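> have a look at this fold, sequence not included:
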């Protein structure tokens, strides 16, 4: 990678980190490009050199997390029991990320982007791989396709997250975790081998 390319990557990362910080603190709608650039210590022109707008930053955040969670799932797939790894992924890793992002940012990411993981994304590929290992080990019922189990688990995850976002007040990570524990456990049990 050239020095210029490395500098461009670092600049883009600084802008992305600044955007995440402001989206969490102020919400997506209450954050503007000028604020993101200033928080990153850059000009608005620098922002527009790397991104077309806030939605593109949101897509960058989404894509980087997709890669991160895909790798994490690959690591989790190395350590049975696999059903426990699936449970831990949703209840620990995903809950922590969602709660850390806060309700407003999560809401906008889920519903404002109109972009959800598909089988083309690393997150889904990683989860399908983990589900296949659980099926092969007899932990999940082999009569169900891994893709169907995956779809069900993510529908449960999004439904619980949606309910948490709708709840008034500052329901923190504990409330989200309690909800996720019950519903993900029930979803995994529904497909148990």
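Happy to help now that I have it. Everything quoted here is computed from the prediction, not taken from an experiment.

> going by C-alpha atoms from here, please, whenever you check contacts or count neighbours.
Will do.

> ok, the residue nearest to residue 172 when sequence neighbours are not counted - contacts?
Leaving out its chain neighbours, the residue that sits closest to residue 172 by Cα to Cα, 6 or more residues apart in numbering is residue 99, at 6.4 Å. Neighbour list for residue 99: 172-173, 176 [criterion: Cα atoms under 8 Å, 6 or more residues apart in numbering].

> pasting the second one now:
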């Protein structure tokens, strides 16, 4: 139990530091100092500083698999895709603009990872839609997922560039509604 508390504390402090300084600008030593733990404790909990990013993405994946997937089972395919990305936008807004800005950098290649659980939730919707004839089979479900995520990540990036000055969910919703029409 103590190990889990230590791991959670290290994670929370790392996230706070990422928000303030950016991932590339913090060190394991700094995380440990602020968390009040030894470097050895850090490495008992995490293999590296990069594993903190892995955790951030794992938490998002878990949320989409365990919470979102069950909430978007009903309706037509286009509506389900739109709702999926509404959850995606809301999830980013809940993390906060400063935190999201730190993730949306070319140095973070986790966005390019194929087959993430979050993507699999959307891919299942696309596959179901193609099997029902709701969505064209001109491109594979994997390509469709990639296409949609590239567009929506672009909207999130633009939201970051504008310092969160507009409603992200509304903007994502507008883009995805237009995009699903061409599917």
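Arrived safely, thanks for sending. Not measured: the values here are computed from a predicted model.

> host element of the most centrally placed residue in structure 1?
In structure 1, the residue lying closest to the centroid (Cα atoms, centre = their mean) is residue 65, at 5.7 Å. Using DSSP states H and E, residue 65 of structure 1 falls within helix 54-76.

> contacting residues around that helix?
Residues outside helix 54-76 of structure 1 that contact it (Cα under 8 Å, 6+ apart): 16, 19-20, 32-33, 51, 82, 85, 89, 109, 113, 121-127, 129-130.

> tell me which of the contacts of residue 99 of structure 1 are still there in structure 2?
When you map those onto structure 2 and apply both residues aligned by TM-score structural alignment, their matches' Cα atoms under 8 Å, the shared contacts are residue 176.

> which one of the contacts of residue 99 of structure 1 has the most neighbours?
Neighbour tally across those (other Cα atoms under 10 Å): the maximum, 20 neighbours, falls on residue 176.

> all the helices of structure 2, residue numbers only.
2-21, 28-35, 39-45, 50-63, 69-71, 77-95, 97-103, 117-132, 141-161, 168-182 (DSSP state H).

> average offset of the second one relative to structure 1?
It stands for helix 28-35 of structure 2. The superposed helix 28-35 of structure 2 is, by mean Cα distance after the TM-score superposition for structure 1, a mean 4.6 Å from where its aligned residues fall in structure 1.

> residue 146 of structure 2 maps to what in structure 1?
In structure 1, residue 146 of structure 2 lines up with residue 151, judged by TM-score structural alignment.

> tell me how far the counterpart of residue 76 of structure 2 in structure 1 lies from residue 126 of structure 1.
The alignment partner of residue 76 of structure 2 in structure 1, by TM-score structural alignment, is residue 81. Per Cα to Cα, to the nearest Å, residue 81 of structure 1 is found 16 Å from residue 126 of structure 1.

> who's more crowded, those two?
residue 126 (23 against 14).

> turn the contacts of residue 99 of structure 1 into JSON lines, including distance to residue 161 of structure 1.
Formatted as JSON lines, these follow (distance: Cα to Cα, whole Å):
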{"residue": "172", "distance to residue 161 of structure 1": "12"}
{"residue": "173", "distance to residue 161 of structure 1": "11"}
{"residue": "176", "distance to residue 161 of structure 1": "7"}
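
> my guess is residue 23 of structure 2 meets residue 101, correct?
No. Residue 23 of structure 2 sits out of contact with residue 101 when judged by Cα atoms under 8 Å, with a separation of 10.4 Å.

> higher neighbour count, the two?
Neighbours of residue 23 of structure 2 and residue 101, each counted by other Cα under 10 Å, are more numerous for residue 23; the result is 22 against 19.

> what's near enough to touch that one?
When contacts are counted by Cα under 8 Å, 6+ apart, residue 23 of structure 2 touches 17, 102-103.

> over to residue 52 of structure 1?
So residue 52 of structure 1 contacts nothing (Cα under 8 Å, 6+ apart).

> residue 163 of structure 1 versus that one, what's the distance?
According to Cα to Cα, residue 52 of structure 1 and residue 163 of structure 1 sit 32 Å apart.

> ok, residue 115 of structure 1 next?
Taking Cα to Cα as the measure, residue 115 of structure 1 falls 19 Å from residue 163 of structure 1.

> do residue 98 of structure 1 as well
13 Å.

> what do you get for residue 64 of structure 1?
Counting by Cα to Cα, the gap from residue 64 of structure 1 to residue 163 of structure 1 is 25 Å.

> quick revisit: give me the buried positions along the helix holding residue 65 of structure 1.
54, 57-58, 60-63, 66, 69-74, 76 (16 or more other Cα atoms under 10 Å).

> farthest pair within those residues?
Farthest pair in these (Cα to Cα) is 54 and 76. Separation: 32.6 Å.

> ok, the aligned partner of residue 115 of structure 1 in structure 2 - contacts?
Matched by TM-score structural alignment, residue 115 of structure 1 corresponds to residue 110 in structure 2. Contacts here follow Cα under 8 Å, 6+ apart; on that basis residue 110 of structure 2 touches 54, 57.

> again, only this time at 6 Å
Under the criterion of Cα atoms under 6 Å, 6 or more residues apart in numbering, residue 110 of structure 2 has no contact partners.
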